[in-house]
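Engineer: structure, please.
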Amino acid sequence: MRLPIGTHTQRPWRIHRIAPDFAVLDVWAYRCPGAGPDDLATMLSAIQASATHDSGPSPSRLLFAVRWKLGELFGWDDEESTVPSLTECLPEDLRRPETGAPMAGLPFTLLYQTHDEVAMEVVNRTVHAVAHLGWVRTRDGDYQLRMAVLVKPNGLLGRAYLSAIAPFRYLIVYPAMTRQWERAWRERAGSSGIVTPLTGNPR
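Structural biologist: This is a model prediction of the structure:
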């Protein structure tokens, strides 16, 4: 379910101070029945497990395959970049040994994790982006997982890229992600063996 931008910007997430000049592109909500405020690591592990094990055909997976191939052809994802990582902006209490480590099954590196929010980063020649996940308590007392996508386009190429992919995000990528993540939560008992950078107790 897509939500207004203000549902993210009005909450006291720590990412606001770390990425103050990033624009919030999208905010999306996921149903996670029975979730509690300390279940973020469990949810993230389930998401990573579903991404690692789900290899069947889907329009979303096809789009990502096309995106990676275009990136390979045009050098969009070259490791060399003049854009500094947001890890340099982290306060000391958010720094962990896993900071900057690749996320298993996801095209991101870890920025930080607390008990109720996690931020993941990707930097390439089109955009500098952050995927932020956090638990939010709803009016009926349940907890809802919310994802906000924060971006800073890299010049004209980045702005053109974001405009070009907008229809695909709303029509294909986010609906497919919603089904996958909500299913991952329901089936989370089978994902406990996945090893991710998010080990130990978050601060």
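Engineer: okay, CA-based contacts and neighbour counts for the rest of this
Structural biologist: OK.
Engineer: ranges for the helices of the protein?
Structural biologist: 6-9, 15-18, 40-53, 59-74, 155-168, 174-186 (DSSP state H).
Engineer: which helices and strands does the last one pack with?
Structural biologist: It refers to helix 174-186. Counting by 3 or more Cα pairs under 8 Å, 6 or more residues apart in numbering; DSSP states H and E, the packing neighbours recorded for helix 174-186 are strand 23-31, helix 40-53.
Engineer: and the shortest one, how far from the chain's centre?
Structural biologist: Between the centre of strand 23-31 and the centre of its host chain there is 10 Å, according to Cα atoms, centre = their mean, to the nearest Å.
Engineer: would you do the same for the sequence below? I want to compare the two.
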Amino acid sequence: MRLPISAHTSRPWRIHEVAPDFEVESVWALRTPGGAEEFPRLVSQLASDNWPDGAPYIVRFLWELRWRLGAWFGWDRAGSGVGSRVRSLRHRLPVDLRDAPQGPEYDPFVSVYQLENEWAAELANRTVHTVVHIAWVPDGSGGYQGQMTSLVKPNGMYGRGYMTAIKPFRYLIVYPVLVRRIEREWRATVPRNP
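Structural biologist: Below is the predicted model of the structure:
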């Protein structure tokens, strides 16, 4: 379920101090109920997913189309990513976050940091520098659930145009399918009590 931007901005996440110049693009509730200690399991699940393998045909088609257009227009060429066109957000981390775990590999994203209730990973190309922020939030009934936020820093007018063009596909197709998949996989891996 899509949430208001304030569901992210009203919380004291560390990403606010690391990426204050990024815009919050969208926030999604992840119905992944669990205890306070289960956040690492959610991060591990996300990082090990082979998205969009197994997703509906329309999502796989859009994903493949995006990578083909990227190859044609040069959006993803060498020198356009994190560490090339843009510095990694790891260079902005305060000392305590630099000493925190970086987090798992999440290709094509690069993990920035992982804490007990928040994980950030970044991706850059010629259109945008983006961050996926996964958080573990109280669910109001004594438990917790995931929250996924997309933060973006478009690369000029070209990047803004790109983000505008793909917005309907992200909001109506890709993100809803991704959220349902995360929730379904979470339910399928819930530890069973003997």
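Engineer: overlay them and tell me the TM-score.
Structural biologist: Once superposed, the chains reach a TM-score of 0.87 (TM-score structural alignment, normalised by the length of the second structure), with 187 aligned residues with a Cα RMSD of 2.2 Å.
Engineer: that older thread, want to throw the helices and strands packed on helix 174-186 of the first structure into a markdown table with distance to Asp116 of the first structure and mean neighbour count?
Structural biologist: Output for those, formatted as a markdown table (distance: least, Cα to Cα, whole Å; neighbours: other Cα atoms under 10 Å):
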| stretch | distance to Asp116 of the first structure | mean neighbour count |
| --- | --- | --- |
| strand 23-31 | 15 | 18 |
| helix 40-53 | 6 | 20 |
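Engineer: format those as CSV; extra columns: distance to Arg179 of the first structure.
Structural biologist: CSV is the format used below for these (distance: least, Cα to Cα, whole Å):
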stretch, distance to Arg179 of the first structure
strand 23-31, 9
helix 40-53, 11
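Engineer: tell me which residues touch Val86 of the second structure, please.
Structural biologist: 80, 124, 129 (Cα atoms under 8 Å, 6 or more residues apart in numbering).
Engineer: just tell me what it corresponds to in the first structure.
Structural biologist: When the first structure is aligned by TM-score structural alignment, the residue opposite Val86 of the second structure is Val83.
Engineer: and its match, how far from Tyr161 of the first structure?
Structural biologist: 17 Å (Cα to Cα, to the nearest Å).
Engineer: cool, Thr87 of the first structure as well?
Structural biologist: 25 Å.
Engineer: with Leu145 of the first structure instead?
Structural biologist: From Leu145 of the first structure to Tyr161 of the first structure the distance is 27 Å (Cα to Cα).
Engineer: who's more crowded, the two?
Structural biologist: A count of neighbours by other Cα atoms under 10 Å puts Leu145 above the other of Leu145 of the first structure and Tyr161, at 22 against 14.
Engineer: surely that one touches Ala29?
Structural biologist: Yes. In terms of Cα atoms under 8 Å, Leu145 of the first structure counts as a neighbour of Ala29; the distance is 5.8 Å.
Engineer: OK, contacts around Asp116 of the first structure?
Structural biologist: 37-40, 134-135 are the contacts of Asp116 of the first structure under Cα under 8 Å, 6+ apart.
Engineer: quick check, central residue of the second structure?
Structural biologist: Nearest to the mean C-alpha position of the second structure, counting by Cα atoms, centre = their mean, stands Val132 at 2.3 Å.
Engineer: so can I have JSON lines of the helices of the first structure showing distance to Gln113 of the first structure?
Structural biologist: Shown next, in JSON lines, are those (distance: least, Cα to Cα, whole Å):
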{"stretch": "helix 6-9", "distance to Gln113 of the first structure": "17"}
{"stretch": "helix 15-18", "distance to Gln113 of the first structure": "11"}
{"stretch": "helix 40-53", "distance to Gln113 of the first structure": "9"}
{"stretch": "helix 59-74", "distance to Gln113 of the first structure": "26"}
{"stretch": "helix 155-168", "distance to Gln113 of the first structure": "27"}
{"stretch": "helix 174-186", "distance to Gln113 of the first structure": "19"}
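Engineer: check contacts around the residue lying closest to Gln180 of the first structure once chain neighbours are set aside.
Structural biologist: Using Cα to Cα, 6 or more residues apart in numbering and skipping residues adjacent in sequence, the residue nearest Gln180 of the first structure is Ser50, 7.2 Å away. Under the criterion of Cα under 8 Å, 6+ apart, the neighbours of Ser50 of the first structure are 180-181, 184.
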